[in-house]
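> using only what follows, build the 3D model:
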Amino acid sequence: MSTEPTYHTATSADGTEIAYYVQGSGPALVITHGSIATSDQWLPATAELSRDFTCYVFDRRGRARSGDNAGYSIQSEVEDIRAVIEAAGSGASLLGHSYGALCTLAYALQHEVEGALILFEPPLPVFGAVAGPKLEDYRAAIAAGDNARALEIALVEFVGLPAEAVPHVKQTPLWDAILPLAPTWTRELEQIDALGPDIDRYSVLSDKPTHLIGGTGTTPFLIESVRRLNRTIVGSTITELPDLDHFAHLADPAGFAGAVRQGVRTEVPS
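You can find the predicted model right below:
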């Protein structure tokens, strides 16, 4: 039976306190969550993953139990991941979701990943800028204190949901959880678009243990990001989850955990 999570903190390079929970036993798996999320969103998945891994799941800076700093870039996130990896110890595998997967990729470009690198739907700008000019509309809604309007813009313009699907999202428990986190998305969208269209930069990860996960029911640019990375990182493997989307870890925790296990077994043989 999986253990209950225990809560801890680590200090990042700029002095920011990064909170994380630890759950399970076995090889270390450090999990970096995505935008408008917290570590708590991963509790259903880590209840499954903790049977095989010691999961280290942290609140990214600026949300929930973690601190923040006025200066921000994706490099800040790299240092936060590094702080949690140091707590996890040698041999850790890394799992990143959405923007957290971009942060994890940035870490892997700078540091050796001793275990497997697992990437779940990173939002690469494969069809052009993810936010583009619409980021100004999002920024204006946040400045006006209208987080709901900002999220409506983001879900349609950035994520690619049909407008008619937004009312359904508002009826889910997820909506109330993400609403107060909307302001944190602005700086992350800026960082995503600043990456530019060069996917080839990730080819240096070729022949290193890398596994991609995507849902066939997700938005087109996200599944294309997964497939294009799989082609770019030679030797990487891929799991496509039938009919699941960007929240597969919530909709089907057991199935998602199986995809992670498959990636680690495939990439890091015993």
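
> only C-alpha atoms from now on, for both contacts and neighbour counts.
OK.

> any idea how far the most centrally placed residue in the chain lies from Arg61?
In the chain, the residue lying closest to the centroid (C-alpha atoms, centre = their mean) is His97, at 2.2 Å. Separation of His97 from Arg61 (C-alpha to C-alpha, to the nearest Å): 15 Å.

> which ones are touching Leu95?
29-32, 101, 104, 117-120 (C-alpha atoms under 8 Å, 6 or more residues apart in numbering).

> could you dump those to a markdown table with neighbour count and distance to Ala194?
Shown next, in a markdown table, are the contacts of Leu95 (neighbours: other C-alpha atoms under 10 Å; distance: C-alpha to C-alpha, whole Å):
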| residue | neighbour count | distance to Ala194 |
| --- | --- | --- |
| Leu29 | 31 | 28 |
| Val30 | 28 | 26 |
| Ile31 | 27 | 24 |
| Thr32 | 29 | 20 |
| Ala101 | 25 | 16 |
| Thr104 | 29 | 16 |
| Leu117 | 29 | 23 |
| Ile118 | 31 | 23 |
| Leu119 | 27 | 20 |
| Phe120 | 32 | 20 |
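
> what about Ser73, distance to Gly128?
Ser73 sits 21 Å away from Gly128, taking C-alpha to C-alpha as the criterion.

> ok, now Ala37?
Applying C-alpha to C-alpha to Ala37 and Gly128 gives a distance of 24 Å.

> and these two? which has more neighbours close in?
Per other C-alpha atoms under 10 Å, whichever of Ala37 and Gly128 has more neighbours is Ala37, with 23 against 12.

> before we go on, could you also do this sequence so I can check it against the first one:
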Amino acid sequence: MDEASSTLNRARGRVISGDGTRIAYERYGEGPPLIVVSGALCAAEGERPLAELLAPHFSVVTYDRRGRGGSGDTGPYSVEREIDDLATLTEEAGGDAYVHGMASGGALALAAAAAGLPVERLSVYEPPYAADSGARETHAAHGRRLTGLLDRGRRTAALELFLADAMAPEALAHMRRSAMWPGLEALAHTLAYDHAVLGDGVVPYERLARVHTRVLVVGGGASPTRTRRAALAVATALPRGRHRTLTGQTQVVAPQVLAPVLEEFFTEE
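Predicted coordinates:
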């Protein structure tokens, strides 16, 4: 049952996934359902700025992926269980929905669509694959290091390992001293989940060929070259994919820039 709030018809609720895991969600606005799937180290609250911008046009659902925030974390982890979580939320929304996935959340949404989830239309922002098949070994080695650190309870080291790929050393040092660091450490164990969602780390061409819904793949014009190449490769691999570049945006996209693009895509005839 939803717990109502006065902010933009904001409501909180929860569903029970197929394996009995509690999945907590927030819902904003009224209209066609649009589920937002967050990326690594993010939970429902982090998607609130985007959800509020989209709420005048959609009933936007953000949720804590398993192991995060108010959601449970039944083991052992599998990507199939995360797909079932999204399927359960889709049923709660009425049996069909638009879906938008951020980063690794986009990879999860694509995997769900390929597995047969009834997605009316799908958008993703920079799913973090590699377009180069030679990246498989690097991805595997990274996964072994990450899992090893987490298995030994070294959450800080695991978090630093993940963030070092995207941040300069001085920026990472600054983040370690910031107020947000404890919250990130609390989510560090879910980095292994996001790593698993990416499979071998390379654009999954065969899987994407099974996604027959319309898909918009969005990327930032100021993102690293490898990220932009991967986004284009994903769009090309999708039978009904299209690609859009947002000038000046990076891997951390501004919600006020992204929201109009999503609104246009999800409402076009």
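
> which residues in the stretch 151-269 of the second structure form helices?
155-163, 169-176, 181-186, 191-197, 205-208, 225-237, 255-267 (DSSP state H, counting those that start in this stretch).

> among those helices, which comes closest to Ala114 of the second structure?
helix 205-208 (6.1 Å; C-alpha to C-alpha).

> buried stuff in that closest one?
Leu208 (16 or more other C-alpha atoms under 10 Å).

> could you dump the helices of the stretch 151-269 of the second structure into JSON lines with distance to Ala51 of the second structure added?
Output for these, formatted as JSON lines (distance: least, C-alpha to C-alpha, whole Å):
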{"stretch": "helix 155-163", "distance to Ala51 of the second structure": "25"}
{"stretch": "helix 169-176", "distance to Ala51 of the second structure": "25"}
{"stretch": "helix 181-186", "distance to Ala51 of the second structure": "21"}
{"stretch": "helix 191-197", "distance to Ala51 of the second structure": "22"}
{"stretch": "helix 205-208", "distance to Ala51 of the second structure": "27"}
{"stretch": "helix 225-237", "distance to Ala51 of the second structure": "23"}
{"stretch": "helix 255-267", "distance to Ala51 of the second structure": "9"}
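
> of all those helices, which one is nearest Gly20 of the second structure?
helix 191-197 (18.2 Å).

> that closest one vs the first structure, average offset?
By mean C-alpha distance after the TM-score superposition for the first structure, the fitted helix 191-197 of the second structure averages 2.5 Å away from its aligned residues in the first structure.

> by contact count, what packs against that helix?
Packing partners of helix 191-197 of the second structure (3 or more C-alpha pairs under 8 Å, 6 or more residues apart in numbering; DSSP states H and E): helix 79-92, helix 104-114, helix 136-151.

> next structured bit after the first one?
Right, the one you point to is helix 79-92 of the second structure. Per DSSP states H and E, the first helix or strand lying C-terminal to helix 79-92 of the second structure is strand 97-102.

> what does the shortest one give?
Once the chain leaves helix 104-114 of the second structure, the next helix or strand it forms, by DSSP H and E, is strand 119-125.

> helix, strand or coil: sort out the closest residue in space to Ile18 of the first structure that isn't next to it in sequence for me.
Nearest residue to Ile18 of the first structure in three dimensions, chain neighbours excluded: Ser66, at 4.7 Å (C-alpha to C-alpha, 6 or more residues apart in numbering). Assigned state for Ser66 of the first structure: coil (three-state reduction, DSSP: H, G, I helix; E, B strand; the rest coil).

> then the one 4 residues further on?
Under three-state DSSP, Ala70 of the first structure falls in the coil class.

> residue in the second structure matching it?
Aligning on TM-score structural alignment places Ala70 of the first structure opposite Gly75 in the second structure.

> tell me who's in contact with that match.
No contacts exist for Gly75 of the second structure under C-alpha under 8 Å, 6+ apart.

> quick one: neighbours of the aligned residue in the second structure for Val204 of the first structure, just the number.
Matched to the second structure by TM-score structural alignment, Val204 of the first structure sits across from Arg210. Applying other C-alpha under 10 Å, we find 17 residues neighbouring Arg210 of the second structure.

> quick check: Arg210 of the second structure touching Ala114?
Yes: the criterion here is C-alpha atoms under 8 Å, and Arg210 of the second structure meets it with Ala114 at 5.2 Å.

> returning to that earlier point: mind checking the helices of the stretch 151-269 of the second structure for the one nearest to Leu149 of the second structure?
helix 155-163 (5.7 Å).

> which part of the first structure matches that closest one?
Counting by TM-score structural alignment, helix 155-163 of the second structure falls onto residues 147-155 of the first structure.

> check which residues of that stretch are buried.
Buried, per 16+ other C-alpha under 10 Å, within stretch 147-155 of the first structure: 147-155.

> sweet, I'm off.
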